[in-house]
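# got a predicted model here, sequence first, then my questions.
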Amino acid sequence: MFGCLVAGRPLQTNLQQIDDTHAIFELPAAGSINHICVFLLGTVPFPDGYGATVHFFWPGKGFQLLGMLSNEKPSAIFRLRGTYSAQSTTAHAVFTGAAPDTSSTSVTAVLGLSVEPLPQIAQEVAALPSAVARTTNSPAADATLMAERIVKNLFNFVTSFLGGAGAMGPEVMIPLGMVAKWYENFLTKVRNTGVGFLENQE
């Protein structure tokens, strides 16, 4: 019913059923995860009036409610790095028994899904911290911010070869090869490290 995709990794459909209304995905090497996409596979819809809350468990830190899925909202992208805020709900208690061993050097986190009535989900999601709520409930704003960071990265790259932003003017010609070089470098960096580097640029 559910799929899970971590940027730069294969699609996960290896859902582990906890009980009739709870299931998890294990996320190995969780320290390298920046964003995660969770979605309905389209094979089995939710029963009428139901959806699922999405929870993230980091060993030793507890659970965080990320957001929700429903038949009307069959997919969502969540930013994990920099938004962690431990919480405790009834749904979390079910997932705790499935939490992985933390003795290994590579931390395995858990993404939990809890099927619940939509009115209950609406109350839980309304209580999300504002930063998480913005990421979860406003994909357009999130996409705009990402686009702005990508364009800024290109601008910084080009101006580094032209003597800084002060040298830029309406008549400055930028060789197409320079843009192609930025594009190749940008894709290599995204494949190797994700998009987190865009948040650190000045």
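It's in. Residues are numbered from 1 along each chain as shown.

# can we go C-alpha only for contacts and neighbour counts from here?
OK.

# mind listing what's buried along stretch 30-48?
30, 32-35, 38-40, 46 (16 or more other Cα atoms under 10 Å).

# which residues in this structure form strands?
Residue ranges of the strands in the chain, as given by DSSP state E, are 2-6, 16-19, 22-27, 35-40, 50-58, 62-69, 75-79, 109-117.

# quick one: which of the buried residues of stretch 30-48 is nearest to S103?
Nearest to S103 among the buried residues of stretch 30-48 is A30, at 13.8 Å by Cα to Cα.

# how much space separates the closest one from S106?
Taking Cα to Cα, to the nearest Å as the measure, A30 falls 8 Å from S106.

# can you redo the strands of the chain as a markdown table with distance to L176?
Below are the strands of the chain laid out as a markdown table (distance: least, Cα to Cα, whole Å):
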| stretch | distance to L176 |
| --- | --- |
| strand 2-6 | 33 |
| strand 16-19 | 49 |
| strand 22-27 | 40 |
| strand 35-40 | 31 |
| strand 50-58 | 43 |
| strand 62-69 | 41 |
| strand 75-79 | 33 |
| strand 109-117 | 43 |
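
# out of the ones you listed, which is closest to A141?
Once the strands of the chain are compared by Cα to Cα, strand 75-79 is nearest, at 12.4 Å.

# in addition, the following structure is provided for comparison:
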Amino acid sequence: MFGCCVAGRLLQTNLQQIDETKAAFELPAAETINHISVFLLGTVPFPDGYGATVHFFWPGKGFQLLGMLSNEKPSAIFRLRGNFVSQSSYSQAAFSNPAQPTTSADVTAVLGISIEPLPQILEQVNALPSAVPKPVPSPSDGAILAEKIVKHLFNYISGFVSGSSGTSLSPDSMVPMSLIARWYESFLSKVRAGGIGFLERQE
């Protein structure tokens, strides 16, 4: 039902069933893991009203909730390096007992998956630090954001359109609507992939 893939490694489908609602993947050489992708294989959907929480276990530090999967969200990518915080939770004893202590050079971590009712899952996921709502921007923040978006559009178009001098964008330059449509699709793709941080990096 589930698969996982550590960036730079082969796909793992060697899921170990713990009980009717819990399963786990062993992740050898965990100290080298940066990102991990978890997904439904598409063979068996969740029952109506159910999904799964995804947990990461580091020996000696317990389980940490990473996020969730559902029929509407059948895959997710999680960044592990730099984000793991030692914490104890009710899920620590839910999966198999950790292996015997290992050296830091050869750590086997565990990716735990727990099938649960969606309301219970959403309650846990909404409590994650990353789920804390951001402050509502003030009107001045909106004006600054609008200015950055327009600047991004101008910089994009100026890379394709030449003015009458043939060297740069001018008030007389003709801009094809298809170019603006391409910018719009590219802009939305960047926002969906990583938010609006890229606007801060533009010159």
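Good, I have the coordinates. None of the values given here were measured: they were computed from a predicted structure.

# re the thing from before, out of the strands of structure 1, which comes closest to H92 of structure 1?
Closest among the strands of structure 1, once you apply Cα to Cα, is strand 62-69, at 6.6 Å.

# what does that closest one contact?
39-40, 51-57, 75-76, 78, 84-88, 92, 121, 125, 128, 132-133, 136 (Cα atoms under 8 Å, 6 or more residues apart in numbering).

# mind giving me the PyMOL select for those residues, buried ones only?
Entered in PyMOL, the line below selects the buried ones among the contacts of strand 62-69 of structure 1, by 16+ other Cα under 10 Å:
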select buried, resi 39+40+51+52+53+54+55+56+57+75+76+78+84+92+121+125+128+132+133+136
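
# what about the longest helix anywhere in structure 2, distance to the chain center?
In structure 2, with assignment by DSSP state H, the single longest helix is helix 139-158. Distance of helix 139-158 of structure 2 from its chain centroid, counting by Cα atoms, centre = their mean, to the nearest Å, is 26 Å.

# buried ones in it?
Across helix 139-158 of structure 2, burial judged by 16+ other Cα under 10 Å covers 145, 148, 152, 156-158.

# show me which of these is closest to K190 of structure 2.
H152 (12.0 Å).

# so which of the strands of structure 1 gets nearest R191 of structure 1?
Of the strands of structure 1, the one closest to R191 of structure 1 (Cα to Cα) turns out to be strand 2-6, at 11.9 Å.

# so how far is S178 of structure 2 from the residue most central in space within structure 2?
Taking Cα atoms, centre = their mean, the centroid of structure 2 lies closest to I77, which sits 4.5 Å from it. Going from I77 of structure 2 to S178 of structure 2 by Cα to Cα gives 33 Å.

# show me where structure 1 has helices.
90-96, 118-126, 130-137, 139-161, 176-193.

# nearest to A23 of structure 1 among these would be which one?
Across these, closest to A23 of structure 1 is helix 90-96 (Cα to Cα), at 7.9 Å.

# got a list of contacts for the closest one?
Outside helix 90-96 of structure 1, the residues that touch it by Cα under 8 Å, 6+ apart are 18, 22-24, 55, 63, 112, 114.

# mind checking which of the residues you listed are buried?
For these, a burial check counting by 16+ other Cα under 10 Å picks out 18, 22-24, 55, 63, 112, 114.

# farthest-separated two in these?
Going by Cα to Cα, the pair spanning these furthest: I18 and F63, at 16.3 Å.

# what sits up against stretch 2-10 of structure 2?
11-15, 25, 33-41.

# turn the contacts of helix 90-96 of structure 1 into CSV, columns for distance to V151 of structure 1.
Shown next, in CSV, are the contacts of helix 90-96 of structure 1 (distance: Cα to Cα, whole Å):
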residue, distance to V151 of structure 1
I18, 44
H22, 41
A23, 39
I24, 36
H55, 32
F63, 34
G112, 35
S114, 38
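
# ok, so of those residues, who is nearest F157 of structure 1?
Nearest to F157 of structure 1 among the contacts of helix 90-96 of structure 1, with distances taken as Cα to Cα, is H55, at 37.6 Å.

# just to check, the closest one is in contact with L111?
Yes. Shown here, H55 of structure 1 and L111 form a contact pair, counting by Cα atoms under 8 Å, at 5.7 Å.

# returning to what we had before: matching residues in structure 1 for the longest helix of structure 2?
Across structure 1, nothing matches helix 139-158 of structure 2 (TM-score structural alignment).

# which strands or helices does that helix pack on?
Using 3 or more Cα pairs under 8 Å, 6 or more residues apart in numbering; DSSP states H and E, the elements in contact with helix 139-158 of structure 2 are helix 177-194, helix 198-201.

# now find how far off-centre the longest one is within its chain.
Just to be clear, that refers to helix 177-194 of structure 2. For helix 177-194 of structure 2 - counting by Cα atoms, centre = their mean - the centre lies 20 Å from the chain centre.
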